[in-house]
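In: What would the 3D arrangement of this be:
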Amino acid sequence: MLTPSLMHHLSIVPDFRQAWKVQHQLSDILFLTVCAVICGAEGWDEIEDFGHAKLDFLRQYGDFEAGVPSHDTLARVMALVNADQLQTAFAEWMKACHDVTAGAVVAIDGKTLRGSYCRGKGKGAIHMVSAFSAANGVVLGQVKTGEKSNEITAIPELLKLLNLQGCLVTIDAMGCQKKIATQVLQKGADYLLSVKENQPALADAFEAAFPMSKVVNFEGDAYVTDEKNRGRQETRYHIVSDITEDFQHLSYEWPGLKTVGVVMSFRQEGDEAPESPMIRYYISSAELSAMKLAEAARQHWFVENDPLQDGIQGDTLSPIADGSL
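Out: Sure, this is the predicted structure:
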């Protein structure tokens, strides 16, 4: 079955301009803008230049009877487009052309976009919450928030856009919320949530169930990774367990809770003594092995710390949707 094209999805976005004034089709403008930004264009002038350079390609999918819109026309028209509808159209296209496989990790992460803050114009920084297909390195969907603290409300909106059947959804501690866990399960997926002090009952249960003496002498499923990069060595020790007595009273509050995990990491620079270990706690609705926990956590950290996510991929939809290019 042929996958619906990007132009097909963009043509659904309504055009509120007066018909007798229209020179360039809205679908042409949207298609040009999305293609240019994906290819690295960072301003309306560059989008127009892209259009002139790739006009033959663009005409294979759109009309472009009047040629390429000017950068002023692009900026003016895009400012009138409903950002939510454009965002939904883009996410539906990504859903149609990207199949997530069972067990695939989808990492949900928030980032403040570089260069989006402008004090002179009184413009605050743009913060995006994005869903990444960790295996393929593509953005499945994005939602813009006013600030990082709004991630809790943005994540449910993002989950609504995504096809997550059979996936393992990883979210940092900000998204460790009962309602979010429930929504992930309702999408036919499993969750892997990082636990910190924002969930004190969970944090207390982990400290009681996994004191340092038990972690270092753990007799259950454990897995160790050791990475060296530019003179730095990082060792991570992963353990997983079924629900213990310390979590019994919480298992009724957290839907589908099956696995708890602990990751202890040590970092050493050159010949210096290792730093104090960092402890991370996790809860999951999936029956994870220690190796699977290690793989999922690593993929999430990669997305979280990948500088590319602050650049083209992180910007792919947001500056289009709010006219901020």
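In: When you work out contacts or count neighbours from here on, use the C-alpha atoms and nothing else.
Out: Will do.
In: Can you list the residue ranges for helices in the stretch 151-300 of the chain?
Out: Remark: helices assigned in the stretch 151-300 of the chain by DSSP state H, counting those that start in this stretch are 151-161, 178-186, 200-209, 212-216, 245-251, 290-305.
In: do you know which of those lies nearest residue 169?
Out: helix 178-186 (7.4 Å; Cα to Cα).
In: Identify each buried residue in the closest one, please.
Out: 180, 181, 182, 183, 184, 185 (16 or more other Cα atoms under 10 Å).
In: Figure out which of the helices of the stretch 151-300 of the chain is closest to residue 271.
Out: Comparing those by Cα to Cα, helix 212-216 comes nearest, at 23.2 Å.
In: rewinding a little: now the buried residues of helix 178-186 as JSON lines including distance to residue 28?
Out: As requested, the buried residues of helix 178-186 are exported to JSON lines (distance: Cα to Cα, whole Å):
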{"residue": "180", "distance to residue 28": "37"}
{"residue": "181", "distance to residue 28": "39"}
{"residue": "182", "distance to residue 28": "40"}
{"residue": "183", "distance to residue 28": "36"}
{"residue": "184", "distance to residue 28": "35"}
{"residue": "185", "distance to residue 28": "38"}
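In: this one next, for a side-by-side:
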Amino acid sequence: MAQKPLLNYLEMLPDPRLPAKCSHVLSEVVFMASCAMMCGFDTWSEITLFAKEREQWFRRWLTLPGGIPSHDTFNRVFAILPPDSLKAIFQEWIGDILDDEKLSGQLAIDGKSLRATAKGKGANAVHMVNAWSTELGICIGQQKVAQKSNEITAIPVLLQQLELAGCLVSIDAAGTQVNIADTILKRSADYLLAVKDNQPTLNAEVQTRFQAYWDSTTTDEPGPGFSEQFDAQHGRKEHRRCWVIAVDEHMPVCQSWKAKTIIAVQAERVVSGKGHDFVRFYMSSRVLDAATALKATRSHWSVENLLHWTLDIAFGEDQLQARAGHAGENLAVIRQWILNMLKRNTSRKLSMANKRKLCCLNDDYLFESMGLFKL
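Out: Next comes the predicted model:
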């Protein structure tokens, strides 16, 4: 677990408020909200209800000079709290838990909109770009996409915040940009990027090379250049085939991206008796064999299946209406922090939704998850 309890980290938050007008301690407000959210209380009214019912419990650790904040106070505090401050201590927590586990393996980068943070015609929802460690199964960083911008500008900012050395960074086609590839390489990491029509010259070269290979090859033998997998579960059958080709002097566009491998993955699916067949193309700055490339392309989607899906299903993120100031972004960071803490608590084998319920029912489990000391 983390080296320090969550409250110790929150006490490092710089307070943007005027001291003379504050009746609540900033770290205590954020801590109470975090405890409530870990226990399944997500809206401002629910957080206030939880804090009031657990007031004596909170007084074990907190001073509570102004008592329990109202729901409006919780809202205002999160709205004015600079998100960079909260993300900075989140990154410190990540650094502490990785102290003996050097970050390695694959990092999947993908964006997610918080749909309920937009209201009214023309309003834009908060959109976060997240970094997911497929090996550790935790979120290690996030960056909000600026208004009137897109993920292309947010991804390099996020990458600069992370220790990437030795990692394979996978991103879908929206992130297939020269500056993003260069950022990854300059930070001593490698990229795995999807290749689609948003880079037409690159896409044409990759597809032409593979088509020439397929036209000249009659059989595929398992080995460094070809791998396949079969799956049959939950009423779905899937056959995946992967080909890799080393980039050479006949591929000048790929060479300009400093790519070393191009990849094609064909997936044939049969779901409820209906068949689907599609091919996806990728390139990587790392030399990959077919089996490794197939695993990496599949692992990328764990950011959707294990992070974004969990945030929607277990936390109801798309239904939560935090629209004032920075509240939406700050709560997104807190939710991911909670998700990480609960994932790292392996004392019970439970779904994420049931882990949150158990936190509400069992103080010891909550203490374990948040790094608190039992009293």
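In: wait, which of the buried residues of helix 178-186 of structure 1 is closest to residue 51 of structure 1?
Out: Looking across the buried residues of helix 178-186 of structure 1 and measuring by Cα to Cα, the closest to residue 51 of structure 1 is residue 184, at 39.8 Å.
In: Return the residues in contact with the closest one.
Out: The contact partners of residue 184 of structure 1, by Cα atoms under 8 Å, 6 or more residues apart in numbering, come to 159, 169, 190, 191.
In: how many other residues sit next to residue 56 of structure 1?
Out: 11 (other Cα atoms under 10 Å).
In: May I ask which helix or strand encompasses it?
Out: helix 55-58 (DSSP states H and E).
In: quick revisit: out of the helices of the stretch 151-300 of structure 1, which gets nearest to residue 2 of structure 1?
Out: Comparing those by Cα to Cα, helix 151-161 comes nearest, at 21.2 Å.
In: Mean distance of that closest one to its aligned residues in structure 2, please.
Out: Following the fit onto structure 2, the mean deviation recorded for helix 151-161 of structure 1 is 0.9 Å by mean Cα distance after the TM-score superposition for structure 1.
In: which outside residues touch that helix?
Out: For helix 151-161 of structure 1, the external contacting residues (Cα under 8 Å, 6+ apart) are 88, 91-92, 108, 110, 129-131, 141-145, 174-175, 180, 183-184.
In: before we move on, what about stretch 285-299 of structure 2?
Out: In contact with stretch 285-299 of structure 2 (Cα under 8 Å, 6+ apart) are residues 106, 134, 170, 190-192, 223-228, 241-244, 246, 258-261, 263, 265.
In: related to what we said a few turns ago, sort out for me which of the contacts of helix 151-161 of structure 1 are in strands.
Out: Counting by DSSP state E, the members of those that fall within strands are 108, 110, 129, 130, 131, 141, 142, 143, 144, 145.
In: need those in TSV with distance to residue 287 of structure 1 and neighbour count, can you?
Out: Below are those laid out as TSV (distance: Cα to Cα, whole Å; neighbours: other Cα atoms under 10 Å):
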residue	distance to residue 287 of structure 1	neighbour count
108	20	26
110	26	26
129	27	24
130	25	25
131	22	25
141	27	25
142	28	30
143	30	25
144	32	26
145	33	21
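In: any chance of the residues you listed in a markdown table, with distance to residue 123 of structure 1 too?
Out: What follows is those, written out as a markdown table (distance: Cα to Cα, whole Å):
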| residue | distance to residue 123 of structure 1 |
| --- | --- |
| 108 | 25 |
| 110 | 19 |
| 129 | 19 |
| 130 | 21 |
| 131 | 25 |
| 141 | 24 |
| 142 | 20 |
| 143 | 18 |
| 144 | 14 |
| 145 | 14 |
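In: coming back round to it: between the contacts of residue 184 of structure 1, which is closest to residue 316 of structure 1?
Out: Nearest to residue 316 of structure 1 among these, with distances taken as Cα to Cα, is residue 159, at 18.2 Å.
In: Might one say that residue 138 of structure 1 is in contact with residue 107?
Out: No. Taking Cα atoms under 8 Å as the definition, residue 138 of structure 1 is not a contact partner of residue 107, at 10.6 Å.
In: ok, those two, which is more surrounded?
Out: Legend: neighbour count by other Cα under 10 Å for residue 138 of structure 1 and residue 107, higher for residue 107 (26 against 15).
In: So that one versus residue 310 of structure 1, what's the distance?
Out: 15 Å (Cα to Cα, to the nearest Å).
In: and if you look at residue 288 of structure 1?
Out: From residue 288 of structure 1 to residue 310 of structure 1 the distance is 30 Å (Cα to Cα).
In: burial of the residue nearest to residue 26 of structure 2 when sequence neighbours are not counted, as a residue count?
Out: Residue nearest to residue 26 of structure 2 in three dimensions, not counting chain neighbours: residue 15, with 6.5 Å by Cα to Cα, 6 or more residues apart in numbering. Close neighbours of residue 15 of structure 2, defined as other Cα under 10 Å, add up to 16.
In: same check, this time on residue 215 of structure 2
Out: Residues near residue 215 of structure 2, counting by other Cα under 10 Å: 8.
In: One more: residue 243 of structure 1?
Out: 17.
In: ok, now the one 3 residues further on?
Out: Using other Cα under 10 Å, residue 246 of structure 1 has 16 other residues around it.
In: how about it, what's its partner in structure 2?
Out: Aligned by TM-score structural alignment, residue 246 of structure 1 pairs with residue 250 of structure 2.
In: Could you find the counterpart of residue 237 of structure 2 in structure 1?
Out: Matched across to structure 1, residue 237 of structure 2 falls on residue 233, judged by TM-score structural alignment.
In: now do residue 270 of structure 2
Out: Checking TM-score structural alignment: residue 270 of structure 2 goes with residue 268.
In: Give me the nearest residue to its match, chain neighbours excluded.
Out: Residue 268 of structure 1's closest residue in space is residue 274 (Cα to Cα, 6+ apart), at 4.4 Å.
In: OK, contacts around that neighbour?
Out: So residue 274 of structure 1 contacts 266, 267, 268 (Cα under 8 Å, 6+ apart).
In: what's the answer for residue 301 of structure 2, then?
Out: Here residue 301 of structure 2 is in contact with residue 108 (Cα under 8 Å, 6+ apart).
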